[in-house]
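Q: I'll drop the sequence and a predicted model, then ask my questions.
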Amino acid sequence: MEQKSINKLIENASQGQYELIDTDLISPNPFQPRQTFDTAKLNDLASSIKKSGIYQPLILRQPVPGIDRYEIIAGERRYRASIIAGLKKVPAIIRNFSDEDTMEAAVIENLQREDLSPLEEAEAYQSLIQNLHLTQAQISERLGKSRPYIANYLRLLGLPLQVKKELQSGELSMGQARTLLGLKQLSQIQRLAEKTIRDGLTVRQLEEIVNNLNVKEKTFSTEVNKQEKKSPFIVELEERIQDKMGAKANIITKSRQHGKIEIEYESMEDLDRILEVLNISLD
């Protein structure tokens, strides 16, 4: 897809004559990154719509031309609130958007609202990478966010499934989750996450625990490497790879010019994250 400003694209789409569309002919955006909608806020918006109507039309598209079925490009909160308010028709502008444009509009509209959960935001970036084949650098340019910022969110996808659920529910904060990802031994994340929630650990307290565990892990790894007669050069390489990948690495030397590198992953999401760091696409 050619480079373009999705903001301009939506702005252009919102200009023009609107029409009233039956709400039962409208479906949510299939590329919607938001998993949960705040019920209280939707009810507040529904009350406002009952009183004053909808000031800004929804932007819709017809996935199949000529068939009266529509998908939301922008305005899903207004659509959901209109249903709560009992509206049978909503004002909308119909535009010819491709799947790529629709996906990008859904992701960016939600990102600009800045109330996605950290995990939803991470998954939004990942959807742009996987489905639109954008690099982190391209996402950074389009959204006006730094590449390290985006990379930090993408790392959240490497968390164990249960820890992701705890992050999504708010039991863990973004700061706590990022600190947990600093563990050299990724198998320790789940146990430490449970302790964090149980004991109400602050990010600072958690950082101290992670640092202590990493020191022990480094000491243990060094001892193992000594037993395996690994050279200081190989040990340092392993540590640098681990820092780069956020995953445990092991270099096995078979001869002076032959060997292999092993990188551990904890889940398929963690593997996807590692492949992204390596700039490897399976498409």
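A: That came through fine.
Q: Every contact and neighbour count from this point should use C-alpha atoms.
A: Will do.
Q: The protein: helices as residue ranges?
A: Using DSSP state H, the helices of the chain run over 6-13, 39-52, 76-85, 99-113, 118-132, 136-143, 147-155, 161-169, 174-180, 189-199, 203-227, 232-245, 268-277.
Q: Name all residues that make contact with the residue nearest to residue 126 when sequence neighbours are not counted.
A: Nearest non-adjacent residue to residue 126, counting by Cα to Cα, 6 or more residues apart in numbering: residue 154, 6.9 Å away. Counting by Cα atoms under 8 Å, 6 or more residues apart in numbering, residue 154 touches 122, 123, 125, 126, 273.
Q: same thing with residue 133?
A: Per Cα under 8 Å, 6+ apart, neighbours of residue 133: none.
Q: Comparison target below:
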Amino acid sequence: MAEEGQRLRLGRGLAALIGDMGDDDEAVVDRGRGQRRVPIEFLRPNPRNPRKTFAESDLEDLAQSIRERGIIQPIVVRSLRGLEDAFEIIAGERRWRAAQRAGLHEVPIVVVEADDRLALEYAIVENVQRTDLNALEEAAGYDKLIADFGYSQTELAQVIGKSRSHVANTLRLMKLPQSVQDKLSSGLISAGHARALLAVKDPEAAAERIVERGLNVRDVERLAREEEAVPGSGARGGRPRSEKDADTRALEQALTETLGLEVSIAAKPSAPNGEVRIRYASLEQLDMLCRALRGGR
């Protein structure tokens, strides 16, 4: 039940952790629940933080603001087991970095109890809600929760307050070529561009066209539809379909006649492997196929 309560709070963001501070920039953080000030050197960055990019200009702007007004919202941390006066940042690493630039000796913190999984959830939720993460950092965070803690995409969507399709589409960005990912990380192309590039034949070439010609997302989607309409190009990924040789077509025909169902063979050129697809039109045909494959039993 405790874990369920923590997950419910996640949907409301980090405000739930620090006592519903609100959006008032004039709020005095020291009056918040469970807040205190500690030397800045007591804090350590979280190695699992999904956010990896900290723009120099943004840090300098925030540092200037901190010099003038201090840190308005405290940094959320957890204690490090076995270490005294040491805390790992869960949310607020950018504020911590900017505070160092501003020359602060102490920073306001809120200490929460969180294991590795919950700490990563908090970090992702805060960054996603603030739109601080780029799309690839968001995808990497989702991927780590799935890989390390066994989340399904549906469970992850519930935790972070996003739709399952958003989670799935974001994770797919990690399949793009590295050069395209680099353009996305640097801001040369948008997340919308990147999602549209998943459907084109050559994402790298298309990404170059986006940068050179200033194509918008609709232009890239149109390119993908045009490729699908070209005979001999694949609908997904745009890979050309290889022509089948006479032996492969003859084997398809023989298997189709034997099974009474349409059989297609997708053999990879110059490779010993491939796949066989058998199409059925009803549950009765599927049952017949299963009996045939099991030797009539």
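A: Noted; the coordinates are in hand. Keep in mind the model is a prediction, meaning the values are calculated, not measured.
Q: returning to that earlier point: let's have the helices of structure 1 in a markdown table, adding distance to residue 92 of structure 1.
A: Listed next are the helices of structure 1 as a markdown table, based on distance: least, Cα to Cα, whole Å:
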| stretch | distance to residue 92 of structure 1 |
| --- | --- |
| helix 6-13 | 10 |
| helix 39-52 | 15 |
| helix 76-85 | 10 |
| helix 99-113 | 15 |
| helix 118-132 | 25 |
| helix 136-143 | 26 |
| helix 147-155 | 33 |
| helix 161-169 | 32 |
| helix 174-180 | 36 |
| helix 189-199 | 45 |
| helix 203-227 | 46 |
| helix 232-245 | 46 |
| helix 268-277 | 38 |
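Q: nearest to residue 255 of structure 1, of these?
A: Closest approach to residue 255 of structure 1 among these (Cα to Cα): helix 232-245, 12.8 Å.
Q: Mind listing what's buried along that closest one?
A: Under the neighbour-count criterion of 16 or more other Cα atoms under 10 Å, helix 232-245 of structure 1 has 234, 235, 238, 239, 241, 242, 245 buried.
Q: Hey, what's the angle from it to helix 203-227? Just curious.
A: Calculated by axes from the mean of the first three to the mean of the last three Cα atoms, to 10 degrees, helix 232-245 of structure 1 forms an angle of 150 degrees with helix 203-227.
Q: Pull up the distance across stretch 159-174 of structure 2, start to finish.
A: 21 Å (Cα to Cα, to the nearest Å).
Q: what's the answer for stretch 33-43 of structure 1, then?
A: 21 Å.
Q: what's in contact with that stretch?
A: Under the criterion Cα under 8 Å, 6+ apart, residues 77, 80, 81, 84, 106, 107, 110, 116, 120, 121, 123, 124 lie in contact with stretch 33-43 of structure 1.
Q: Now tabulate those residues in CSV and tack on distance to residue 249 of structure 1 and neighbour count.
A: Below are the contacts of stretch 33-43 of structure 1 laid out as CSV (distance: Cα to Cα, whole Å; neighbours: other Cα atoms under 10 Å):
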residue, distance to residue 249 of structure 1, neighbour count
77, 45, 17
80, 47, 17
81, 50, 23
84, 52, 16
106, 37, 24
107, 34, 23
110, 37, 21
116, 33, 19
120, 29, 22
121, 28, 22
123, 26, 19
124, 28, 25
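Q: Tell me which two of those residues sit farthest apart.
A: The widest separation within the contacts of stretch 33-43 of structure 1 (Cα to Cα) is 27.7 Å, between 84 and 123.
Q: Skipping adjacent residues, who's closest to the residue nearest the centre of structure 2 in space?
A: Central residue of structure 2 (Cα atoms, centre = their mean): residue 139, 1.4 Å from the mean position. Once flanking residues are discounted, residue 139 of structure 2 sits nearest to residue 171: 4.9 Å by Cα to Cα, 6+ apart.
Q: State the distance from the residue mapped onto that neighbour from structure 1 to residue 78 of structure 1.
A: By TM-score structural alignment, residue 171 of structure 2 lines up with residue 154 in structure 1. For residue 154 of structure 1, the distance to residue 78 of structure 1 equals 29 Å [Cα to Cα].
Q: Also residue 33 of structure 1?
A: Distance, residue 33 of structure 1 to residue 78 of structure 1, by Cα to Cα: 16 Å.
Q: cool, residue 40 of structure 1 as well?
A: 14 Å.
Q: between these two, who's got more neighbours?
A: residue 78 (20 against 9; other Cα atoms under 10 Å).
Q: Map the more buried one onto structure 2.
A: Applying TM-score structural alignment, one finds that residue 78 of structure 1 aligns to residue 95 in structure 2.
Q: Let me see the contact set for its match.
A: Taking Cα under 8 Å, 6+ apart as the test, what residue 95 of structure 2 contacts is 62, 71, 75.
Q: Quick one: buried ones out of these?
A: Going by neighbour count (16+ other Cα under 10 Å), the contacts of residue 95 of structure 2 have 62, 71, 75 buried.
Q: returning to that earlier point: considering the contacts of residue 154 of structure 1, which are maintained in structure 2?
A: With both residues aligned by TM-score structural alignment, their matches' Cα atoms under 8 Å, the contacts of the contacts of residue 154 of structure 1 that structure 2 also has are 122, 123, 125, 126.
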